[in-house]
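Participant: my questions are about this predicted structure, shown below with the sequence.
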Amino acid sequence: MMVTQGKRWILWCFALMFAASSQAAVSDKSLNELLSASGVEQMVNEFPQTVKLGLVEAFKQQPDTSQKEVDDMIRAMDETIVPEQIIAEIKQSLSEKLSDAEVSSLLAWYRSPLGRAFTEAESNSSTEEAFAAMSQEAPALLKRKALMDQVGQIETLMDLTTLTVDFFEKVQLAVFAGLMSVMEPQAPVGLEVMQKELDAVRKQSEANVEQMMKVSLAYAYKDFTPEEMDKYIAFLSTPEAKKFNLTATQSMFNSLEKSFHNWAKKMGADVDEV
């Protein structure tokens, strides 16, 4: 009897393990679709390359920069800023925060015609051509009070300004340390001084970023009706959407921050205190 009961417990445990394994596989597949449908995967794949191009251009403008130094910097970036790793960390964070029911609810929106239209509009607004057009249209967009009020709600719901300013401050410190270690390897990096400078302009940075975010969102959503915008805001206000956006954004920024720290270390910088 005890042996039989023991066998039952073993079989029951195996059944639970199998069920958990099967559930994880389905969940992983759903997360892959969610990251693709929401545009997060595309954003992560494009962002590191954009940042690398900007850093390379800034580095080339420094006096006495050799091609070897530029090549070393690019190589270090390719080794440390890896989209696949960033996406894996986002998926891990989401798997710990979202339930299967929440993922299904999110996918229902992103699979819908309106959900796909918003994701496509956000993607189309992230190109260099779109940025140039946005700059030209900004004055007119700012006069569209109803639209600006709605994008203000979206910006607040996603906490974009605070997250973005926090992220770029940390990245600036890491990048500064990496560049200084190459240009002036014998000189102290002086991160404390730069941190004070960043703190001094924090409020202005937040105001500038908030304005930029709102104009960018307004440009992306300028062709949607107020009713369609209200539907998007209603979706973003749901607990699962709030959790998804906050978790994905924080995870992406945290992963990118670590990538920049690793890049700075490869360039010879001591960024333990960044």
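Facilitator: Here it is on my side, so go on. Numbering: from 1, shown residues only.

Participant: switch to C-alpha atoms for all contacts and neighbour counts from now on
Facilitator: Will do.

Participant: contacts for the host helix or strand of T162 next, please.
Facilitator: T162 is part of helix 160-183, with elements assigned from DSSP states H and E. Outside helix 160-183, the residues that touch it by C-alpha atoms under 8 Å, 6 or more residues apart in numbering are 59, 65, 69, 155, 187, 189, 191, 194-195, 198, 205-206, 209-210, 213, 249-250, 253-254, 257, 260-261, 263-265, 267-271, 274.

Participant: alongside the first one, take a look at this:
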Amino acid sequence: MRALSQVKPALLFLMLVCTSATASPLADSVLRASPIDEIIAQYPAMMSQGVREGLKQSGRVEPFVANTISNVVSNAFSVAQIRAQVVEDLNQGLSDQQLNSVLAWYETPLAEKISRAEVAASRPAAWKKVEAAATDLQEKYEGSERAKLFERFDRAARATESTVDTTVAVQLGLASAMAAFNGSKGPTFEQLQQKIESQRGMLRGMVAQQVYVGYLYTYEELSTSELKDYVEFLESDAGSAFTRVATSSIQRSITDPVESVGSQLTRFFNPQ
């Protein structure tokens, strides 16, 4: 289990947010206008990088093997399929009025500014920058109105909740790899899965602090007034429905392929 403990909770709270997209033009337009469309495209690389780092830190596999496994993980996640599922779920879960309200918000200059910030901060290359700035950011905003606004943001954006789910998905991907690599000599995927799920409470505590730092980093260029406007959108009927449906859809789309990762790796390590 040491390898699993080495996987840091990714600062991926920005990622909150099956028919073809042409069957639902309004939902497709909403997704294109939101930052989620660009962020979804980063999921395969994010999952792959999380597994690769966990394997290398474990010290139990050669770098070449870790890279091979991470490539299998990356290929298990289809951006097109994730996107199509989100479009379908938005079409089914939101009314046209709600979708139009969300679209109108994302077409505003403020929303465009926020979207650029969220996409930039969600890239894996930005994670180390966020971690490096953590102490300074927390000291800078301690006791500020921006810091006090975080609780509302976190609740409305489902930020910590979604990041825990995403982190669990990364760890399950790593568990699949470790179970396949160990074969009959180590714990099964089911045993590792049970262990990971039992640690959700502890994981939430770790993630919450990282989500807070990510929030401070991502929206630092926004004024407090602008940040309040964004939180009010997230708390609105349309914004809340959009966040809830998109978040649930993405989490399901990245969790479902985990078992296929395990079966592919089992064939790789234990060819018949």
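Facilitator: In hand now; what should we look at? Please read these numbers as outputs of a predicted model, since none were measured by experiment.

Participant: TM-score for this pair?
Facilitator: Once superposed, chain against chain, the TM-score is 0.78 (TM-score structural alignment, normalised by the length of structure 2); 243 aligned residues with a C-alpha RMSD of 2.7 Å.

Participant: picking up where we left off before, the helix or strand that the helix holding T162 of structure 1 is followed by against structure 2, how far on average?
Facilitator: Once helix 160-183 of structure 1 ends, the next helix or strand along the chain (criterion: DSSP H and E) is helix 191-200. If you overlay the two and look at helix 191-200 of structure 1, the average distance to its match in structure 2 is 4.8 Å (mean C-alpha distance after the TM-score superposition for structure 1).

Participant: quick check: buried residues in helix 191-200 of structure 1?
Facilitator: Buried positions in helix 191-200 of structure 1, judged by neighbour count with 16 or more other C-alpha atoms under 10 Å: L191, L198.

Participant: which strands and helices sit next to that helix?
Facilitator: Counting by 3 or more C-alpha pairs under 8 Å, 6 or more residues apart in numbering; DSSP states H and E, the packing neighbours recorded for helix 191-200 of structure 1 are helix 160-183.

Participant: and the helix it packs on with helix 191-200, angle?
Facilitator: Taking axes from the mean of the first three to the mean of the last three C-alpha atoms, to 10 degrees, one finds helix 160-183 of structure 1 and helix 191-200 inclined to each other by 150 degrees.

Participant: gap between helix 160-183 of structure 1 and the chain center?
Facilitator: 15 Å (C-alpha atoms, centre = their mean, to the nearest Å).

Participant: give me the number of residues near the aligned partner of G239 of structure 2 in structure 1?
Facilitator: G239 of structure 2 maps onto A241 in structure 1 when the alignment is built from TM-score structural alignment. Residues contacting A241 of structure 1 under the criterion other C-alpha atoms under 10 Å number 21.

Participant: the inter-axis angle of the helix or strand harbouring A241 of structure 1 versus helix 160-183?
Facilitator: Using DSSP H and E, A241 of structure 1 sits within helix 239-266. Angle of helix 239-266 of structure 1 versus helix 160-183, following the same axes, to 10 degrees, is 10 degrees.

Participant: in helix 239-266 of structure 1, what counts as buried?
Facilitator: Buried, per 16+ other C-alpha under 10 Å, within helix 239-266 of structure 1: 240-266.

Participant: cool, and stretch 148-165 of structure 2?
Facilitator: By neighbour count on 16+ other C-alpha under 10 Å, the buried set for stretch 148-165 of structure 2 is 150, 153-154, 156-165.

Participant: distance across it, terminal residue to terminal residue?
Facilitator: This stretch, stretch 148-165 of structure 2, spans 24 Å end to end (C-alpha to C-alpha, to the nearest Å).

Participant: what sits against the nearest residue to K60 of structure 1 once chain neighbours are set aside?
Facilitator: Among residues not flanking K60 of structure 1 along the chain, V70 sits closest, at 7.2 Å (C-alpha to C-alpha, 6 or more residues apart in numbering). Contacts for V70 of structure 1 (C-alpha under 8 Å, 6+ apart) come out as V56, F59, K60.

Participant: any of these buried? List them.
Facilitator: For those, a burial check counting by 16+ other C-alpha under 10 Å picks out F59.

Participant: could the contacts of V70 of structure 1 go into TSV alongside secondary structure?
Facilitator: Formatted as TSV, the contacts of V70 of structure 1 follow (DSSP: H, G, I helix; E, B strand; the rest coil):
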residue	secondary structure
V56	helix
F59	helix
K60	helix
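
Participant: which of the contacts of V70 of structure 1 sits closest to K145 of structure 1?
Facilitator: V56 (39.4 Å; C-alpha to C-alpha).

Participant: from Q204 of structure 1, how far off is the residue lying closest to that closest one once chain neighbours are set aside?
Facilitator: Among residues not flanking V56 of structure 1 along the chain, V70 sits closest, at 6.9 Å (C-alpha to C-alpha, 6+ apart). V70 of structure 1 is 32 Å from Q204 of structure 1, where distance means C-alpha to C-alpha.

Participant: show me what counts as buried in the one helix or strand W12 of structure 1 maps to.
Facilitator: Using DSSP H and E, W12 of structure 1 sits within helix 2-37. Using 16+ other C-alpha under 10 Å as the test for burial, helix 2-37 of structure 1 gives S27, D28, S30, L31, E33, L34, L35, A37.

Participant: tell me the counterpart of the last one in structure 2.
Facilitator: Pairing criterion TM-score structural alignment: the partner of A37 of structure 1 within structure 2 is identified as A33.

Participant: tell me the contacts of that match?
Facilitator: Here A33 of structure 2 is in contact with L103, Y106, E107 (C-alpha under 8 Å, 6+ apart).

Participant: as a markdown table, those with neighbour count and distance to G93 of structure 2 would be great.
Facilitator: Listed next are the contacts of A33 of structure 2 as a markdown table, based on neighbours: other C-alpha atoms under 10 Å; distance: C-alpha to C-alpha, whole Å:
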| residue | neighbour count | distance to G93 of structure 2 |
| --- | --- | --- |
| L103 | 20 | 15 |
| Y106 | 21 | 18 |
| E107 | 13 | 21 |
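
Participant: relative to R2 of structure 2, which of those is nearest.
Facilitator: Y106 (42.7 Å).

Participant: that closest one reaches S34, doesn't it?
Facilitator: Yes. Under the criterion of C-alpha atoms under 8 Å, Y106 of structure 2 makes contact with S34 at 6.0 Å.
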